[in-house]
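S.K.: coordinates only, no sequence provided:
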């Protein structure tokens, strides 16, 4: 028998293919590796068995935590093992460049070989050549398979098939089934689009509003700005399939010519017209990452000024000096190279023009404005939604009690759950009371409506000229009567678009928030 000094210490690396290729299970791979190790006098300690969770691709080593842990372990001193055993070379890597890099580092710098137990190769340069050919075949297979999958997904998208995780408002009842509508969640989606398009609520304000009602995302979490942005930009809600918009590797948005947009086979939750209106507003008010929402802005005109050339919002910029803060505005499209017309204007000039426009309306005693009616159905949908949520709380209470009675939860946990449910009930009940108390106002004739509009303008003008109100309060006040202000740089003229809510439930703008 060979001396025990001939024993080697080895590591086992195990990964299951994600591409549907005929593959051994992780347990079968490990069993085969252990058998090979015994026959080759290689000892594999348990701590040197590295097994990836299923679904890890071999294309990129960065996406395989166990692989990275194995490489880090191999670099420790003294050398922990003499070789790494894999079922096939393709389990080690499907990318030939990465395979060559890591194998070269292991062999030349650390003295650790990578051995395929099912693909034996000769020693020396000829064996190394055979190994490289095997690696090339693996990568070639992976590339071709990816192309086949992409072609299949493209064909499905062109035929209107939905291929993503179902968003809020939909569910997939079984594998490869067409998404179907979840009624309760669909009402939330309709509310989001209605509030955003018809009531001009900002995404920031809409997020706070949804969370105040206790509503949740499809993952059961509170709404965030990014979750609303995803919903508003998702054409699936209008029954449209959009595929190949982003690059999976970099998450960058591809050129529109590469997108596939077609009529989907799944049912729509909102109309295509409403979705297009939402996208039109979203794109015109697009703000770069980390930009502050209008509700926390430092200037009361932020978000209100629009470019007369392209319709985009004029972004604000502040310069801090010893004499104070100096604001200016410029078209966001111009800053990004999307608009050719500069609309640069200082805060001093544009603020004066806005205040003068408000004053001229008050002196003339007449104003052109748009009346925006509150749709009763909207409130009934919200009330029905809240009532359903209150009813579901009873089921939560029963489940919490059952968990306590069955010994799953302790008495302290049961008390805590009851307290959380009670708080949620109080929040929902208060929201219901507010909706029920806010009944529709009596319709007024055009004369009384104009007087009401002028009174609103007078109140807002007083707020804007006062030093007692913050920039945020001024911004909210201005938004309560003005939809947008279009700035014409060539003539230094502004067009103010006023609106009046026929059934206004807004807080009196003269009262600080």
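M.R.: Okay, I see it. Since the model is a prediction, treat every value here as computed from it, not as a measurement.
S.K.: going forward, measure contacts and count neighbours with C-alpha atoms only.
M.R.: OK.
S.K.: buried ones in stretch 26-36?
M.R.: Under the neighbour-count criterion of 16 or more other C-alpha atoms under 10 Å, stretch 26-36 has 26, 29, 30, 33, 34, 36 buried.
S.K.: hang on, the second one packs against residue 13?
M.R.: This means residue 29. No - using C-alpha atoms under 8 Å, residue 29 is not in contact with residue 13; the gap is 9.2 Å.
S.K.: host element of residue 483?
M.R.: strand 482-488 (DSSP states H and E).
S.K.: included below, for side-by-side comparison, is a second structure:
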């Protein structure tokens, strides 16, 4: 037995009909399995159904048949229906629909397949109608989902209202993100150390911080169809709906734009230098950046405890696990001094070899015009999607319009790539000057505030991807970007 808002019979009525059928056919019902309020499209998400299958497969053989009001109560997915019915058949358990009697012989099997196909078609059609309705609600500023941190709803139909203490936390997170140049790991560590938890009572992590920073709900917008739970992936911008909401924003536009610019910039750096922990969770400013030349593994910071004094050091983290055969041990004070001397040498005017990330902020006039046309194209795509959702255009018309716009987008992107490549050489000199200034800043912090390892690590990460230490040659190689 299961239920759905579109069905005409309640679960109680279904059970009554099953009992009447059993009584009329000399059957005894010993157990009723129910999945109340759960869709029948995914068998693995139905605990009642799974429990029934497990009982039917048991050695005790407790049942000879499974009674359902309709075959759609067993499964709405034809593939799953065939699989589970075959499984039960091996256990000599029949599936009987009390409202859909089947004729004997191969005709009965054919009719059963037709019922299954109709149930799946109904499910697909219903899903499409529900999705259209949800999309229309989103376009009208209606929010569908769990309230994010900072808001609450007094009823399902009420407009989300601000929770003052949570709103203060959201503003603090945005300001910390800007102050710390977009490092979500550091923010999460600081909040967790203070005992602050999210709306569900869980600790923060970089993923949760990034979700807050990227959630337009905090500037009064509604975002719908952002994530595909079935594929466990984020949808493309063309499939996401963002509309003006009816709720009061917590974050002002200026703060929002600063945070988004930082997020975009750090995303480009992330692609270039790879995954790395935030500095607030590290024991030393060289943690995570100093690498072993033998295996490429990270050098771990530790201390040798003597009788009167402990000696800090770095050693390859993989050596203790037997994954690296070379000892890359180096005294931490020596490592710090070597790095400082190397940084000073870099800023002495020598030519720097580095890998520069793609240019994102400097545009030529041509590139700016092309980007403007791409933005207009985004608006047009949203309009044709709205026309399809509202039933103005057919699916064929929608596909035709989308294909034409995709061709135009491909052309504009190719022109933009050519325009951006023309200004690479113009920007290179200014970028190298920026590296020098950044390294000068690192040197100043090391010499004036050596205890500020979080600030030193953050400043060093701006343009140093990694430092590889070769103990045999007593040499460090800097990888710049």
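M.R.: Perfect, I can see it now. What you are looking at is a predicted structure, and each value in this text was computed from that prediction instead of being measured.
S.K.: still on that earlier bit, between the buried residues of stretch 26-36 of structure 1, which sits nearest residue 239 of structure 1?
M.R.: residue 26 (40.9 Å; C-alpha to C-alpha).
S.K.: ok, how many other residues are close to residue 497 of structure 1?
M.R.: Using other C-alpha atoms under 10 Å, residue 497 of structure 1 has 15 neighbouring residues.
S.K.: that one belongs to a helix?
M.R.: No - assessed with DSSP: H, G, I helix; E, B strand; the rest coil, residue 497 of structure 1 is strand; it does not lie in a helix.
S.K.: give me the stretch of structure 2 that the helix ranked longest in structure 1 matches.
M.R.: Ranked by residue count under DSSP state H, the longest helix found in structure 1 is helix 124-158. Residues 105-139 of structure 2 are matched to helix 124-158 of structure 1 when aligned by TM-score structural alignment.
S.K.: which of the residues in the matching stretch are buried?
M.R.: 112, 115-120, 123, 132, 134-136, 138-139.
S.K.: same question for stretch 179-190 of structure 2.
M.R.: Neighbour count says stretch 179-190 of structure 2 has 181, 182, 183, 184, 185, 186, 187, 188, 189 buried, by 16+ other C-alpha under 10 Å.
S.K.: could you list every helix and strand that the helix or strand in which residue 459 of structure 1 is found packs against?
M.R.: Per DSSP H and E, residue 459 of structure 1 falls inside helix 446-465. On a contact count with 3 or more C-alpha pairs under 8 Å, 6 or more residues apart in numbering; DSSP states H and E, helix 446-465 of structure 1 meets helix 347-364, helix 471-479.
S.K.: just so I know, which of those helices lies nearest residue 403 of structure 1?
M.R.: helix 471-479 (47.0 Å).
S.K.: got the angle between that closest one and strand 482-488?
M.R.: 90 degrees (axes from the mean of the first three to the mean of the last three C-alpha atoms, to 10 degrees).
S.K.: quick check: angle from helix 471-479 of structure 1 to helix 446-465?
M.R.: Using the same axes, to 10 degrees, helix 471-479 of structure 1 lies at 160 degrees relative to helix 446-465.
S.K.: next one: helix 471-479 of structure 1 to chain centre, how far?
M.R.: In terms of C-alpha atoms, centre = their mean, to the nearest Å, the centre of helix 471-479 of structure 1 is found 28 Å from the chain centre.
S.K.: if I look at the closest residue to residue 314 of structure 1 other than its chain neighbours, how far off is residue 307 of structure 1?
M.R.: Using C-alpha to C-alpha, 6 or more residues apart in numbering and skipping residues adjacent in sequence, the residue nearest residue 314 of structure 1 is residue 331, 4.2 Å away. Noted for residue 331 of structure 1: a distance of 6 Å to residue 307 of structure 1, by C-alpha to C-alpha, to the nearest Å.
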